[in-house]
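Novice: The following block contains a protein sequence and its predicted model.
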Amino acid sequence: QSGCPPTWPMEKLILVQEMKTWEEALEYCRGHYTDLPSLLSKTEHLQAQSKIEGAQTDHVWTGLIFLAREWLWVNGDHLEYQAWSGGKLPHCPAQYLHCGTLTRDGEHWGTRNCEERRNFLCYRA
């Protein structure tokens, strides 16, 4: 018996119930944890889904952003696993809808105005 708690290793995803823009959320996560999260698989999506049930906003920020005409994870991870609302990647989102969210029910990703204030997930390495 190692004496480690049953939740060891520490939870990697943290729901932050503060209202921040996407960029403010990015700065917060990088300052307090590691980064905004990448959801690279169905397993990671389900982990995030269980974390955001207590969110105070209908969408929470993730590390997904539309830059240089493509969707990518802010930490450089490739966008392979996808769970877009409507089932497909928005190739040319409206100019202001360039930041990615996870809906509070955890079912789908969405695109929102990066200046909206929302709860967000942080990733802890």
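Specialist: Right, received. Where do you want to start? Numbers count the residues shown, from 1 in each chain.
Novice: When you work out contacts or count neighbours from here on, use the C-alpha atoms and nothing else.
Specialist: Fine.
Novice: List the buried residues of stretch 72-80.
Specialist: Buried residues in stretch 72-80, defined by neighbour count with 16 or more other C-alpha atoms under 10 Å: 72, 73, 74.
Novice: now do the same end-to-end measure for that stretch.
Specialist: Length of stretch 72-80, first residue to last, C-alpha to C-alpha, to the nearest Å: 10 Å.
Novice: Equivalent analysis for stretch 45-64, please.
Specialist: First-to-last residue span, stretch 45-64, C-alpha to C-alpha: 13 Å.
Novice: Save the buried residues of stretch 72-80 as a markdown table, and put in secondary structure and distance to residue 96 too.
Specialist: Formatted as a markdown table, the buried residues of stretch 72-80 follow (DSSP: H, G, I helix; E, B strand; the rest coil; distance: C-alpha to C-alpha, whole Å):
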| residue | secondary structure | distance to residue 96 |
| --- | --- | --- |
| 72 | strand | 16 |
| 73 | strand | 18 |
| 74 | coil | 17 |
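Novice: what's the closest of the residues you listed to residue 114?
Specialist: Closest approach to residue 114 among the buried residues of stretch 72-80 (C-alpha to C-alpha): residue 74, at 13.5 Å.
Novice: Apart from its neighbours in sequence, what residue is nearest the closest one?
Specialist: In this structure, residue 74 finds its nearest non-sequential neighbour in residue 63, 5.3 Å apart by C-alpha to C-alpha, 6 or more residues apart in numbering.
Novice: ok, second structure coming up, stack it against the first:
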Amino acid sequence: MAKLNLLAGGQISQTTQGAYSIVESWLVVGGVMPHLSMVPLISESTNEYIAVETPMTWSSAQSFCRKSYTDLASIRSQKELEEILRTADPGSSKVWWIGLFRDSWKWSDQSDLSFTVWENGEPNNYVGDEFCVQYTDKKWNDLPCSMTAPFFCYSGEFHP
């Protein structure tokens, strides 16, 4: 907790579920101060997922995650999918950017795609420029990267 308080200037509180809520944090794109939630991963890795509820485009979200943490979240298993769900506030947005993008479908950290939970009929590139992926209601959907949405980052070492 001391390390987290140092990162956020002492503005972190822990919820009863073990999530961390950062009330004040870094100034980012356009001077917007994001609302963040953090949950340590319960796995063999030393990573954490961070829910950033300030809507951004996919590339702005990627830049934010790479500057402040490690990268946009990669989801490689059902367990990681469940961990990501724990980071979001219960009443928050239900649509989130994740690190998956269309380049033969790779993760933002350049790892290969091996686990998927696509919505029925997805990916479909419906409008011809759906190259990024949003997570919604436990499923994935390809959408234009220029749309804005909250997003998930991860922090820690990369473990493919």
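Specialist: Structure's in. What do you need? Bear in mind the structure is a predicted one, so any value in this text is a computation, not a measurement.
Novice: Isn't the residue nearest to residue 74 of the first structure up against residue 38?
Specialist: Yes. At 5.5 Å, residue 63 of the first structure counts as touching residue 38 under the criterion of C-alpha atoms under 8 Å.
Novice: Mind listing the shared neighbours of those two?
Specialist: The contact sets of residue 63 of the first structure and residue 38 overlap at 73, 74, 75 (C-alpha atoms under 8 Å, 6 or more residues apart in numbering).
Novice: Looking for the alignment partner of the residue nearest to residue 74 of the first structure in the second structure.
Specialist: When the second structure is aligned by TM-score structural alignment, residue 63 of the first structure is paired with residue 99.
Novice: and residue 26 of the first structure, that one's in a helix?
Specialist: Yes. Residue 26 of the first structure: assigned to a helix according to DSSP: H, G, I helix; E, B strand; the rest coil.
Novice: which residue lines up with it in the second structure?
Specialist: Checking TM-score structural alignment: residue 26 of the first structure goes with residue 62.
Novice: Also residue 112 of the first structure?
Specialist: By TM-score structural alignment, residue 112 of the first structure lines up with residue 143 in the second structure.
Novice: What is the burial count for its match?
Specialist: Each residue near residue 143 of the second structure was counted by other C-alpha atoms under 10 Å, and the total is 23.
Novice: Excluding residues flanking it in the chain, which one is nearest it?
Specialist: Closest residue in space to residue 143 of the second structure, ignoring its immediate chain neighbours: residue 130 at 4.2 Å, by C-alpha to C-alpha, 6+ apart.
Novice: Alignment lookup: that neighbour to the first structure.
Specialist: Match for residue 130 of the second structure (TM-score structural alignment): residue 97.
Novice: isn't there a strand covering its match?
Specialist: No. Under three-state DSSP, residue 97 of the first structure falls outside any strand and is assigned coil.
Novice: Tell me where the longest strand sits in the second structure.
Specialist: The longest strand of the second structure (DSSP state E) is strand 48-56.
Novice: That strand packs against which elements?
Specialist: strand 36-40, helix 78-87, strand 149-155 (3 or more C-alpha pairs under 8 Å, 6 or more residues apart in numbering; DSSP states H and E).
Novice: next one: that strand to chain centre, how far?
Specialist: 5 Å (C-alpha atoms, centre = their mean, to the nearest Å).
Novice: Give me the angle between it and helix 78-87.
Specialist: 60 degrees (axes from the mean of the first three to the mean of the last three C-alpha atoms, to 10 degrees).
Novice: Report the buried residues of strand 48-56 of the second structure.
Specialist: So, applying 16+ other C-alpha under 10 Å, buried residues of strand 48-56 of the second structure: 48, 49, 50, 51, 52, 53, 54, 55, 56.
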